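> need the 3D shape of this:
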Amino acid sequence: MREFAERTGVIGHAPPQRYLWTDAFAVCNFLALGETECAERLVEQVHAILGRHRADDTRSGWIGGMDALTAIEHPTRGGLRIGKPLEERAPDALLDAELEWERDGQYFHYLTRWMHALDQFSRNTGHADAGRWARELAQTAHRAFTYAPAPGAPLRMYWKMRIDLSAPLVTAMGQHDPLDGLITTLQLRAHRPAARVGHGPDLDVELREMAAIVAGTNLLSDDPLGIGGLLVDAYRLAQLLRVRPGDNPLLGLVTGAAANGLTRYLATQPFARPLENRLAFRELGLAIGLQAVTRLWTVLERDAASLDAQPTLRRALDQLVAQVPLARAITDTWCDVERSNDPQWRAHEDINAVMLATALVPSGYIELGESTSSGSSSQL
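This next block holds a predicted model:
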């Protein structure tokens, strides 16, 4: 993490290079390692760089059109850029699916990662404004990414938006974006710091609408990064529930989808493939999720009777616990690759290194601090 901080300008003299997904994990890692000053500097840099238009853009200033004084108080109100190397696609340009991966814009699932990072920063440091920034970002993202295809039709979500959130760049819906939004909203609502009266939007509407979108989605995925995300979401939800977590239908749905997806993924024998055909950060996402499984089991076993009354949830949990040793196998593999100075590793060095650090020391990312529940999570 120190090498990442030096390489990307969090500390030292290198010019800052910010990428929202990687930086969200990095903030949590710095918190876990007791490097609060690095976490704070990173938060400041992300807002100052990704909260503004690109240097090669005809537009300038803060994405939300705010003046400097307003932006100090509300740095996330306009959303945050991804930080991709290429500028966003021109309005009249045809979509090139491959090139779009390298183009800037805003991703909902990157914004939820940053909301989570801000909330973790607030919980760990007592920085009440960070929690408010997370809530304001949640409100902004929800308004921009959700839409009704026709009057009265169920809400859906765009996958990628323009930097200024004026229009979609990719209209398809990310499979787990609604679930990310729902559980992150629950997390933000559960944290009401006493140090500041104005803790931001209450997110009631966002919670209800996101729950409705989740109800119509299929969560099953055989992608290792997606499975890992489901496992972390399941553990976050279990931490947020205040009464009989084993009785919660959403928790059962998420855990079951993760167990079934992991079975499908392992059936493809992914770890028998040559390393050059594997992506470290995607496998490390699974390793991070597996780190949450034993913690999830511990939470659910506190009410063993409730868990035993749900045999489907019990079976899914048992399946997942049996695969926990995979986390060590994955991290050992990529630790060896990292030490070998492999060119493929270096091609994605920042995201690989930060997610490897998370897999090795996951507490900053997957463990939520103490907070006061708003009561809504027990109703889902």
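
> for the rest of this, base every contact and every neighbour count on C-alpha atoms.
Noted.

> which residues in the stretch 51-200 of the chain form strands?
For the stretch 51-200 of the chain, the strands defined by DSSP state E, counting those that start in this stretch occupy 106-107, 146-147, 156-157, 160-161, 168-170.

> please identify the deepest-packed of those.
strand 106-107 (a mean of 27; mean count of other C-alpha atoms under 10 Å).

> quick one: that one to chain centroid distance?
12 Å (C-alpha atoms, centre = their mean, to the nearest Å).

> what does stretch 353-360 give?
14 Å.

> before we move on, back to that, now the strands of the stretch 51-200 of the chain as a markdown table including distance to Val214?
Compiled in a markdown table, those are given as follows (distance: least, C-alpha to C-alpha, whole Å):
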| stretch | distance to Val214 |
| --- | --- |
| strand 106-107 | 18 |
| strand 146-147 | 12 |
| strand 156-157 | 10 |
| strand 160-161 | 18 |
| strand 168-170 | 20 |
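
> looking at these, which is closest to Ala329?
Comparison of the strands of the stretch 51-200 of the chain against Ala329 by C-alpha to C-alpha identifies strand 106-107 as nearest, at 30.8 Å.

> longest helix anywhere in this structure?
Scanning the chain for the longest helix, with DSSP state H as the assignment, gives helix 280-301.

> so which elements touch that helix?
Helices and strands touching helix 280-301, by 3 or more C-alpha pairs under 8 Å, 6 or more residues apart in numbering; DSSP states H and E, are helix 224-240, helix 311-322, helix 326-339, helix 349-360.

> pull out the buried residues from the very next helix or strand once past it.
Per DSSP states H and E, the first helix or strand lying C-terminal to helix 280-301 is helix 304-308. Residues of helix 304-308 classed as buried by neighbour count (16 or more other C-alpha atoms under 10 Å): 306-307.

> kindly report the same for stretch 97-113.
100, 103-113.

> what's that stretch in contact with?
Residues outside stretch 97-113 that contact it (C-alpha atoms under 8 Å, 6 or more residues apart in numbering): 20-21, 24-25, 79-89, 137-138, 141, 145, 159-163, 165, 169, 177, 180-181, 184.

> same thing but at 7 Å, please
Here stretch 97-113 makes contact (C-alpha atoms under 7 Å, 6 or more residues apart in numbering) with 20-21, 24, 80-89, 141, 159-163, 177, 180-181, 184.

> and this one, please, so the two structures can be compared:
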Amino acid sequence: MAQSLNTTTVRDLMIEFAGQTGLLPPRARPRRYLWTDAYAVCNYLELFRWTGDRTCRDLALALVDQVHHTLGRHRDDDPRGGWISGLPEAEGEAHPTRGGLRIGKPLPERRPGEPLDERLEWDRDGQYYHYLTKWMHALNRVSRVTGDPTYTRWAVELAEAAHAAFTYTPPSGGRKRMHWKMSIDLSYPLVPAMGQHDPLDGLVTYSELQATAGGTDLSPVITDMAGICRGVNLATDDPLGIGGLLFDAGRIVHLTIRDGFLYPDLLDSVLDSALAGLARFAGSGSLRYPADYRLAFRELGLAIGLEGVPGLLEAVRENPDLFGRGGGRERRAEALMEYVPLADAIEGFWMDDGNRKADTWLQNPEINTVMLATSLAPGEFLAV
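Here you go, the predicted model:
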């Protein structure tokens, strides 16, 4: 019964999203945003898995096509035209991710030499690494569901383009680092600081692609990213960040079982950081605030990560040769289970129609709608 109710709710949410953004019915200028669309692709695939309705699968494929033809090309208000990779039309059609993908922000990117306005930068276009890794994951899921390797090939091409552009060796030497935000054409950094979880995200996502794409050797970029990860402090009390840690922890566990992750010891640091963050977040009392003081998509990111914890614990227990029987990893996973009820609390709060009338929901309706749907039907997003 619960799945039947969720199927109806998730379908309704994703139909609403399709209409809001110009996916269905299709508009000549749809409103595409890479982070939201990555989750949405997984949601349509999950609905297809639940119902067998090919319309849901076709919506996932149509969304991929819209993203590539919108965010893989220059903006309408940009004097440049065509694919952001600079490839000719036909070659760009065959390789739509070779130049990366725009974020989809409302304002044009900051030009070279233009002073940085930190507040305005949040609304400016460009490329975010952590959005690109989410899209790599979504493309890989499309290949796994449809059996068409083209989507994973596009994910690999995106990984190669992103890695080449976002990673760099400091002029003073030493270990490689990463930029947080790059220009639309990946030619210069817009925000040079490194995202806290970007190296971890990259390492796990590259490993996921390596495990799927037969004949593809991503070992050089995987080694690069492992080096950048070394010594990075992963601890955060941001609910979206904690959810991301749980998402990566689940992928590490399942890739380790498939012999597809070369750095299993990293799992301890990820689990410890997630537990520390959960303790701080749960103790903050923020879930008792009214909707006007809460950000749904950040909380729902945590709920999505928590939805994967039971499967993580089960996988650890079923593979004691890899993770130890009754050892530290199992105890950490068991400790995470204490926080799983937070997911129900978050989902229940944002399922309330009254809470979805708050300004904080209405200011970000599409990302909130899609991530609520993912938290209710997280299977495809959490899959590897």
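
> mind checking the TM-score on these two?
TM-score of the superposed chains, computed with TM-score structural alignment, normalised by the length of structure 1, equals 0.91; 361 aligned residues with a C-alpha RMSD of 1.8 Å.

> on that earlier part again, got TSV for the helices and strands packed on helix 280-301 of structure 1, with mean neighbour count and distance to Val254 of structure 1 too?
Converted to TSV, those look like this (neighbours: other C-alpha atoms under 10 Å; distance: least, C-alpha to C-alpha, whole Å):
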stretch	mean neighbour count	distance to Val254 of structure 1
helix 224-240	24	6
helix 311-322	17	10
helix 326-339	16	19
helix 349-360	23	21
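
> Met173 of structure 1 is nearest to which of those?
Closest among those, using C-alpha to C-alpha: helix 224-240, at 14.3 Å.

> now the helices for the stretch 1-150 of structure 1?
Taking DSSP state H, counting those that start in this stretch as the test, the helices found in the stretch 1-150 of structure 1 are 2-7, 20-32, 36-50, 68-73, 97-100, 108-125, 128-145.

> show me what contacts Pro178 of structure 1?
Counting by C-alpha under 7 Å, 6+ apart, Pro178 of structure 1 has contacts 210, 213-214.

> please say which position in structure 2 it maps to.
Correspondence of Pro178 of structure 1 to structure 2, assessed by TM-score structural alignment: Pro199.

> same question, Ala153 of structure 1
Match for Ala153 of structure 1 (TM-score structural alignment): Gly174.

> now that match: how far from Gly82 of structure 2?
38 Å (C-alpha to C-alpha, to the nearest Å).

> between these two, tell me which one has more neighbours.
Neighbour tally, Gly174 of structure 2 and Gly82, criterion other C-alpha atoms under 10 Å: the higher count belongs to Gly82, 16 against 8.

> the more buried one pairs with which position in structure 1?
Using TM-score structural alignment, Gly82 of structure 2 sits opposite Gly61 in structure 1.

> list the contacts for its match?
52-53.

> what do you get for Asp268 of structure 2?
Contacts of Asp268 of structure 2 (C-alpha under 7 Å, 6+ apart): Arg329.

> that one in helix, strand or coil?
Following DSSP: H, G, I helix; E, B strand; the rest coil, the label given to Asp268 of structure 2 is helix.

> show me what it aligns to in structure 1.
Using TM-score structural alignment, Asp268 of structure 2 pairs with Gly252 in structure 1.

> measure that match to Pro245 of structure 1 for me?
Counting by C-alpha to C-alpha, the gap from Gly252 of structure 1 to Pro245 of structure 1 is 9 Å.

> center of structure 1 - which residue?
Per C-alpha atoms, centre = their mean, the C-alpha nearest to the average position across structure 1 is that of Arg113, at 2.9 Å.

> can you find the partner of that residue in structure 2?
Match for Arg113 of structure 1 (TM-score structural alignment): Lys134.

> what's Asp248 of structure 2 in contact with, if anything?
Asp248 of structure 2 neighbours (C-alpha under 7 Å, 6+ apart): 201, 204.

> that one -> structure 1?
Under the alignment by TM-score structural alignment, Asp248 of structure 2 pairs with Asp233 in structure 1.

> what about that match, distance to Val293 of structure 1?
Asp233 of structure 1 is 11 Å from Val293 of structure 1, by C-alpha to C-alpha.

> one more: Gly61 of structure 1?
43 Å.

> buried stuff in stretch 120-135 of structure 1?
Buried residues in stretch 120-135 of structure 1 (16+ other C-alpha under 10 Å): 120-124, 127-135.

> among those residues, which pair sits farthest apart?
Largest pairwise distance in the buried residues of stretch 120-135 of structure 1, by C-alpha to C-alpha, is 16.7 Å, between Asn124 and Arg135.

> ends of stretch 78-97 of structure 2, how far apart?
19 Å.

> just give the nearest non-adjacent residue to Tyr263 of structure 2, would you?
Ala226 (7.9 Å; C-alpha to C-alpha, 6 or more residues apart in numbering).

> ah, wrong one, I meant Ala296 of structure 2
Asn368 (5.9 Å).

> and that neighbour, what's its match in structure 1?
In structure 1, Asn368 of structure 2 lands on Asn352 (TM-score structural alignment).

> ok, its match touching Ala280?
Yes. Assessed by C-alpha atoms under 7 Å, Asn352 of structure 1 is found in contact with Ala280 at 6.0 Å.
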